[in-house]
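>>> Return atomic coordinates for the entry below.
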Amino acid sequence: MEATVDKIDLKKEDSGYYSAKKNPEIRDLDSYYYLSISGRCDPQANQFLKAIDKLYSVAYSVKFICQAEDMDFVMPKMEGFWWVDGGLEAQHKFAQTPPDEWNWKIVIRMPDFVEGDHFYRAIQKVKAKNPELLSNDEVKFELINEGLSVQGLHIGSYYEEEPTIAKIMEFIQDNGLQVAGYHHEIYLSDPRKTPEEKLKTILRYAVKKVNNE
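So this is what the prediction gives:
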């Protein structure tokens, strides 16, 4: 009988990354590797949904390659970075910007044992199985380091995050910090199975200390 391979579950292995309280709090995060895909459109648009399909196709291909090497893992939660044109100074205008002008980067964090070679082989497998799915190098394998961050747990619709964001921004200002990264969401709930009012999403912002000199 073959031995059962233990699956790495990042939600359990690194619970601090995947948990948050309603009241804002500070976290100091390490660097992590992610699969990512970027674009610009309304999140209700077909382009966005196709991008998610592409990302998960590569993610599961990586998983199956690792599984064959006795390094299996539970698929991590999907995450997203969101911003509008104009740099960090313009991010307060996000709610007033039409959704079709939103920029996004959707990511899935990978376990530490996933390497560039796993990613390269996964891409080749996906292209061989469905050449039209990945027409170019849309999906990437990249290192992201947010470092010092402030986060809070939002419960409810993705389109009703303003009160939670306001609390986070007030906390950032009160603690002598300023935003140093784009709006980051970690989707703890599956919107296909969870009522909108019960959706749980971690809202996170990379920050830095204000230079008063």
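
>>> make it CA atoms for all contacts and neighbour counts henceforth
Will do.

>>> tell me the secondary structure for the spatially most central residue of the chain?
With distances taken as Cα atoms, centre = their mean, Glu79 lies nearest the centre of the chain, 2.1 Å away. Of the three states, Glu79 takes strand according to DSSP: H, G, I helix; E, B strand; the rest coil.

>>> go on, the one 3 residues further on?
Using three-state DSSP as the criterion, the local structure at Trp82 reads strand.

>>> and Asn46, how many neighbours?
11 (other Cα atoms under 10 Å).

>>> Please enumerate the helices of the protein.
For the chain, applying DSSP state H gives helices covering 10-13, 46-68, 116-129, 162-174.

>>> about what we covered before: wait, isn't the residue nearest to the centre of the chain in contact with Trp104?
No: the pair Glu79 / Trp104 is not scored as a contact, 10.3 Å apart, by Cα atoms under 8 Å.

>>> Now for the residue lying closest to Gly39 once chain neighbours are set aside: which residues touch it?
Nearest residue to Gly39 in three dimensions, chain neighbours excluded: Trp104, at 5.5 Å (Cα to Cα, 6 or more residues apart in numbering). Trp104 makes contacts with Ser38, Gly39, Arg40, Gly80, Phe81, Trp82, Trp83, as judged by Cα atoms under 8 Å, 6 or more residues apart in numbering.

>>> quick one more, to check against the first:
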Amino acid sequence: MEKYDVKRAHKDLYSPPSDDFTEVDVPEFRYLAVDGSGDPNISSAYAEAVEALYSVAYTVKFVSKQNLERDAVVGPLEGLWWADDMSTFVTRDKQAWKWTMMINQPPWITHDMIDSAKSVAAAKKDLPGLPKLYSTTWTEGKCVQILHIGAYDDEGPILERLHHSVIPERGLTFDGKHHEIYLSDPRRTAPEKLKTILRQPVAVA
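Sure thing, here's the model as predicted:
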């Protein structure tokens, strides 16, 4: 049984270079998602959201493999980040941040399958973040992105370059929420070796 892996199926979207921003066109994907706010390092809501996402993602994987004979690698954790004052991403004022944490789903996974997986996950374990989890489809469209290697708190200079150089110099404007894709497991990876895709939806100015 061949495993679907979104990182292989859409290699151009999940393996950008680290030396410069590249432009990509992101098609429609289905996601598991949970919304929240606050500093992800200390927010219980953030930890609960991530736990619920992975619990349902692995349940969906198991059900798909068992019932449909279609297997998939669970996608990386992804996050949409925004704030009333977007400069807080450069200053790293995390308490002001709002977020939607997500996990990409294979193209054959349906909303009903996700609802069923939520029920199965709820029966196995108390998951405080589960009631907030929902299924959504989303087309991001034209984006610029780069691979950041290093600690999350070292993203500031790259984002400042994006905001003040890359976007205006290319005749673009912001057209959506800041998007991060976490390719590394922070529990098993040294901060200086973490790999994170930094993506920003854009439009022609």
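
>>> Can you calculate the TM-score here?
TM-score of the superposed chains, computed with TM-score structural alignment, normalised by the length of the second structure, equals 0.92; 201 aligned residues with a Cα RMSD of 1.6 Å.

>>> related to what we said a few turns ago, highest average neighbour count across the helices of the first structure?
helix 46-68 (a mean of 18; mean count of other Cα atoms under 10 Å).

>>> tilt between that helix and helix 116-129?
In terms of direction (axes from the mean of the first three to the mean of the last three Cα atoms, to 10 degrees), helix 46-68 of the first structure departs from helix 116-129 by 120 degrees.

>>> Specify the angle between helix 46-68 of the first structure and strand 78-83 in degrees.
140 degrees.

>>> roughly how far is helix 46-68 of the first structure from the heart of the chain?
14 Å (Cα atoms, centre = their mean, to the nearest Å).

>>> what packs against that helix?
strand 31-40, strand 103-109, helix 116-129 (3 or more Cα pairs under 8 Å, 6 or more residues apart in numbering; DSSP states H and E).

>>> got the contact list for Met75 of the first structure?
Met75 of the first structure touches Asp9, Ala59, Tyr60, Lys63, counting by Cα under 8 Å, 6+ apart.

>>> for Ile37 of the first structure, same thing?
Ala51, Ile52, Leu55, Lys105, Ile106, Val107, Glu138, Val139, Lys140.

>>> The residues you listed: which two are farthest apart?
Spatially, the most separated pair among the contacts of Ile37 of the first structure is Ile52 and Lys140, at 12.9 Å (Cα to Cα).

>>> Roughly how far does Val114 of the first structure sit from Gln67 of the first structure?
Distance of Val114 of the first structure to Gln67 of the first structure, computed by Cα to Cα, to the nearest Å: 11 Å.

>>> Any idea how many residues pack against Lys198 of the first structure?
Lys198 of the first structure, neighbours per other Cα under 10 Å, totals 13.

>>> Next: Leu177 of the first structure.
Other residues close to Leu177 of the first structure by other Cα under 10 Å number 20.

>>> residues touching it, list them.
Per Cα under 8 Å, 6+ apart, neighbours of Leu177 of the first structure: Val207, Lys208, Lys209, Val210.

>>> so the first one touches Gln178, yeah?
Put plainly, it is Val207 of the first structure. Yes: shown here, Val207 of the first structure and Gln178 form a contact pair, counting by Cα under 8 Å, at 5.4 Å.

>>> With distance to His154 of the first structure as extra columns, can I get the helices and strands packed on helix 46-68 of the first structure in a markdown table?
Formatted as a markdown table, those follow (distance: least, Cα to Cα, whole Å):
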| stretch | distance to His154 of the first structure |
| --- | --- |
| strand 31-40 | 23 |
| strand 103-109 | 18 |
| helix 116-129 | 32 |
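
>>> Show me the one of these that comes nearest Asp72 of the first structure.
Taking Cα to Cα, helix 116-129 is the member of those nearest to Asp72 of the first structure, at 12.5 Å.

>>> what stretch of the second structure lies opposite the closest one in the alignment?
The aligned range for helix 116-129 of the first structure in the second structure is 111-124, by TM-score structural alignment.
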